[in-house]
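1. Got a sequence here, can you model it:
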Amino acid sequence: MRRRSSVLAALAAAAVLAAPAAAAAGTSGQASETGGRTLSFRGMTLRLPSGWRVHDHRDRVLVTTGKCRTPEPFAPDCRGFWLYGPEVIAYGAGGRRYTGSKPFVPASGAPVGCPFAYGSVQVLGRAGDRGLHRVGRGHTAKYVAWDGRCVKRDGRTTALFTQREWFLPTSKIVVVDAWKTPGLTKVLRNATWSRRGAS
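-> Predicted structure coming up:
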């Protein structure tokens, strides 16, 4: 009963959360609005498949890979993944510094909307797969996949998903993907780095 009450309280607060956390100022990454080219962020360059579009929100970048009604991180019905820099990492574990030991949740005390269902919030549970994944030559990310579900006000689960995270602590980048984006692992593995992003 206590768990259901906390979910209901979270959903009530979700009504107030119309947008993700405000963009942090001073990003050092550069993103192009053109799809099918490259995305450079904090010294890391990704070659993106044609059709993927980049939306630069300063210290957070959204890459949409399909249908997207509102191109904002964690917005419902927006297929894609997110890249975050140090200013978001500073509070990316529910208000505390993100280290990869807990799921990435870019809000403190406020629920995060479910990317798969309007009127639901996401609830992240146990870690499944974890390990080290290569992100370009000489760079290794801490990888973890979290079990997630979308929960309605009445406690009903409306969707199940996996939130995948690649964390590069030295480069101060975290990549978050809730859509099991096809090809993303390969895109990250083939990343190139400038001297600025050397770790």
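2. From here on, just use CA atoms for contacts and neighbour counts.
-> Will do.
3. Pull out the buried residues from the longest helix seen in the chain.
-> In the chain, assigned by DSSP state H, the helix with the most residues is helix 2-14. Neighbour-count burial for helix 2-14, with 16 or more other Cα atoms under 10 Å as criterion, is recorded at 7, 8, 10, 11, 14.
4. What of stretch 173-185?
-> When burial is assessed from 16+ other Cα under 10 Å, stretch 173-185 yields the following buried residues: 173, 174, 175, 176, 177, 178, 179, 184.
5. cool, and stretch 187-197?
-> Within stretch 187-197, the residues that qualify as buried are 187, 188, 189, 190, 191, 192, 193, 197, counting by 16+ other Cα under 10 Å.
6. circling back to that earlier point, relative to residue 151, which of the buried residues of helix 2-14 is nearest.
-> Residue 151 has its nearest neighbour among the buried residues of helix 2-14 in residue 7, at 7.5 Å by Cα to Cα.
7. Now show me the structure for the sequence below, then we'll compare the two:
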Amino acid sequence: MITALTLAASLLVSPAAATKPVTYGKLTIQVPAKWKVKKYRYGLHVLTGGCAKRAAECDGFWVLGKSAVKYAKEGGPYRLDHPYHPSSGVMYCVKDERYWSSPMPSKPSVTGFKAIGDRKAHFTEWKITCSDNGTPTKITYPQRLWYLPTTKLLIVDEFRTPGLATILKGAVWS
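-> I've put the predicted structure just below:
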């Protein structure tokens, strides 16, 4: 209730802070109105900005459901001790498609719990290094994951989306 009041108050003060609801299953989050949402059978891609010229993906994050969780680690189910890697092969570097996101790190840089509404999600952050034919480059990106094992919901953010943790903390479950 407090979050809804805070959001309503901010909208009265600043029209530039307008938001819209994004719903996936029983989860609803409020995101800036200018963000775009693409629906897929396995989840949502929330696009938060532009697309860099060489990027393999546009800035944004994913809200993924049961089928994406089932095939989230090289064709097998998502595991807390591994980065999100749904492909059974090498994946393009998110920041620059000339390179590969390989090898995947063996240890996360951050672990713990973070809120998605009134629920505690397993939170893991990985530092992914892009490589050129097996040689590491200076290009890296974070992969931040929020996972709720009971609902099989996985949030994947590889662009350190500003305000995403706060947006997820303010989520509402129906």
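8. any chance of the buried residues of helix 2-14 of the first structure in a markdown table, plus distance to residue 142 of the first structure?
-> What follows is the buried residues of helix 2-14 of the first structure, written out as a markdown table (distance: Cα to Cα, whole Å):
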| residue | distance to residue 142 of the first structure |
| --- | --- |
| 7 | 30 |
| 8 | 33 |
| 10 | 29 |
| 11 | 31 |
| 14 | 30 |
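9. Helix or strand next in line after the lengthiest helix in the second structure, which one?
-> As far as residue count goes, and with DSSP H defining each element, the longest helix of the second structure is helix 2-13. Going down the chain from helix 2-13 of the second structure, the next helix or strand is strand 19-24, by DSSP states H and E.
10. and that next one, how far from the first structure on average?
-> Mean deviation of strand 19-24 of the second structure from its aligned counterpart in the first structure after superposition (mean Cα distance after the TM-score superposition for the first structure): 1.3 Å.
11. May I see the buried residues of that strand?
-> Under the neighbour-count rule (16+ other Cα under 10 Å), strand 19-24 of the second structure has 19, 22, 23 buried.
12. Could you tell me how far the spatially most central residue of the first structure is located from residue 106 of the first structure?
-> Nearest to the geometric centre of the first structure sits residue 176, at 2.9 Å (Cα atoms, centre = their mean). Here residue 176 of the first structure is placed at a distance of 11 Å from residue 106 of the first structure (Cα to Cα, to the nearest Å).
13. could you pull out the helices for the first structure?
-> Per DSSP H, the first structure carries helices over the ranges 2-14, 86-89, 184-189.
14. by contact count, what packs against the longest one?
-> For helix 2-14 of the first structure, the contact count by 3 or more Cα pairs under 8 Å, 6 or more residues apart in numbering; DSSP states H and E identifies strand 121-134 as packing neighbours.
15. tell me the angle the strand it packs on makes with helix 2-14.
-> Our comparison of strand 121-134 of the first structure with helix 2-14, counting by axes from the mean of the first three to the mean of the last three Cα atoms, to 10 degrees, yields an angle of 90 degrees.
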